[in-house]
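1. here is a sequence together with a model predicted from it:
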Amino acid sequence: MAENSKPEVKVDRRNRRVAGTDPEKRRQILDGAYQVFTARGFDAASMSDIAIAANVSKGTLYVYFEDKEHLFVALIEREREAQKRGAIAALNEDPEPARALQNFGQCLVRMINQEFAVSAHRIVIGVAERMPDLGREFYENGPLTGANMIARYLDRMVGEGKLDIEDTQLAAMQFLDLCQSTLTRPRLFNAIQTPPSDEEVHRIVSEAVTMFMARYARAASAQPAARRPLRSI
């Protein structure tokens, strides 16, 4: 089917096709959008630019995404999903909460300080006042989802008697903020233009875990995360 003809469609139970759900075409569009958004930013990017980069017609582009905002959110979601699996695995690879939280925290901090993640945060913050739905969707599918994932883990650790937490949702938010201390905000404001080193990430997350466990660990399971001397930041 030609790009400028009727919208692409998928097969249903009677082998008819429904518009806009070919996964390969969707991937192709998102790849093109990634190139354009990272090169030009959100405001300067156009659907025409994205269609050219993705090698599809504008008609096909609008079949898959109703506007630039929804395309941008979908791109963020794809990048997040690729990282989320690693974060979940890191959280579950050690039975002791201190070490599991250390693993997760390091994975999280590296993820949110990558160039695309930082750019995405800046773009969303810049447009959130005039596009509140975009800001809400970004928050709910990103930071809030991460907090909910940690809260469920904390609920499990409370159930196993390893942690003593009354409000696991609040504790999850506290842990996420502690892990990002001194690292993420300077990146967002471009005060620091490169991602933190592994040593910096390890040091900050270790301090976050130590503080978190001092508040919430049961006495028998208060094992500090592994630490090593590092340069100051």
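-> Received, thanks.

2. going forward, measure contacts and count neighbours with C-alpha atoms only.
-> Fine.

3. okay, how far is it across stretch 148-167, tip to tip?
-> 12 Å (Cα to Cα, to the nearest Å).

4. and here's the other structure:
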Amino acid sequence: MVGDRLITRAFQDGDGAHGAKRRRQIIIAATEAFFANGYGSTTMTSIASKVGGSKTTLWSYFPSKEALFAAVIDDIIETRGEALSVDLPDDEELRPFLARFGAVLMATLLSEPILNLHRLVIGEARRFPHLAELFYERGPRRGKARLADYFARAMHQGRLRQGDPAVAAQQFAALCQAGTYQFAIMNLPIPDREAQVAADIEYAVEAFTRGWALG
């Protein structure tokens, strides 16, 4: 996976309570810096200055800016990525499952840290395409793979028509994001956002089941 070899040392160094606390301080400072200034305009020197200490100490935890950015991604996904851990039971009725999963997915995508991360990656993708790959591998690809596995089982059980489960996963995720999310990612005002999201999910479930569900 892109960047994994770069962060191995980052999670080995600085062991113990003090090291964990220091690493956490660095990740928080880096998150604030990346969101405020972008990836390209943020330097390891500026982050070291923000947390207090030398750049040498910072490098002992994170051997590169890319490794630190990967840690920021992992931290945000770990704390806000509920869609990556939501239950996918095979015995739940399809429509209630899709509605529940869609709600969790949208709550994840519309949380401010996840939105800011998406905006940052999109804004830097042309200059730093490897960052987009790094983010996609650690977040969206994992979520879509889990959903695709669920859809593959549903196809095997005869609850969905046969097809490519990865395509089904991409389509359902895209349907959920077709409305409110498009305004949110551009930071546009969304009146009564909760009701709008609920409507988006309802439409997504209806459209998806019309195309994929059997019976």
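-> That came through, no problem. Computed from a prediction, not measured in an experiment: that's the story for all the values here.

5. number of residues surrounding the aligned residue in the second structure for Met47 of the first structure?
-> In the second structure, the residue matched to Met47 of the first structure (TM-score structural alignment) is Met44. Applying other Cα atoms under 10 Å, we find 19 other residues in the vicinity of Met44 of the second structure.

6. dump the residue contacts of Met44 of the second structure.
-> Lys55, Leu58, Lys65 (Cα atoms under 8 Å, 6 or more residues apart in numbering).

7. go again using 7 Å as the cut-off
-> Listed by Cα atoms under 7 Å, 6 or more residues apart in numbering, the contact set of Met44 of the second structure reads Lys55, Lys65.

8. and Gly146 of the first structure, how far is that from Val18 of the first structure?
-> Gly146 of the first structure is 33 Å from Val18 of the first structure, by Cα to Cα.

9. out of the two, which sits in the more crowded spot?
-> It is Gly146, of Gly146 of the first structure and Val18, that has more neighbours when counted by other Cα under 10 Å, with 19 against 13.

10. per the alignment, the more buried one pairs with which residue of the second structure?
-> By TM-score structural alignment, Gly146 of the first structure lines up with Gly143.

11. isn't that match up against Ser85?
-> No: using Cα atoms under 7 Å, Gly143 of the second structure is not in contact with Ser85; the gap is 8.6 Å.

12. next, show the common contact partners of the two.
-> Joint contacts of Gly143 of the second structure and Ser85 (Cα under 7 Å, 6+ apart) do not exist.

13. contacts only, for the residue most central in space within the second structure.
-> Nearest to the geometric centre of the second structure sits Gly139, at 4.0 Å (Cα atoms, centre = their mean). Counting by Cα under 7 Å, 6+ apart, Gly139 of the second structure touches Ile77.

14. now do it against Ser85 of the second structure, distance only.
-> Distance, Gly139 of the second structure to Ser85 of the second structure, using Cα to Cα: 12 Å.
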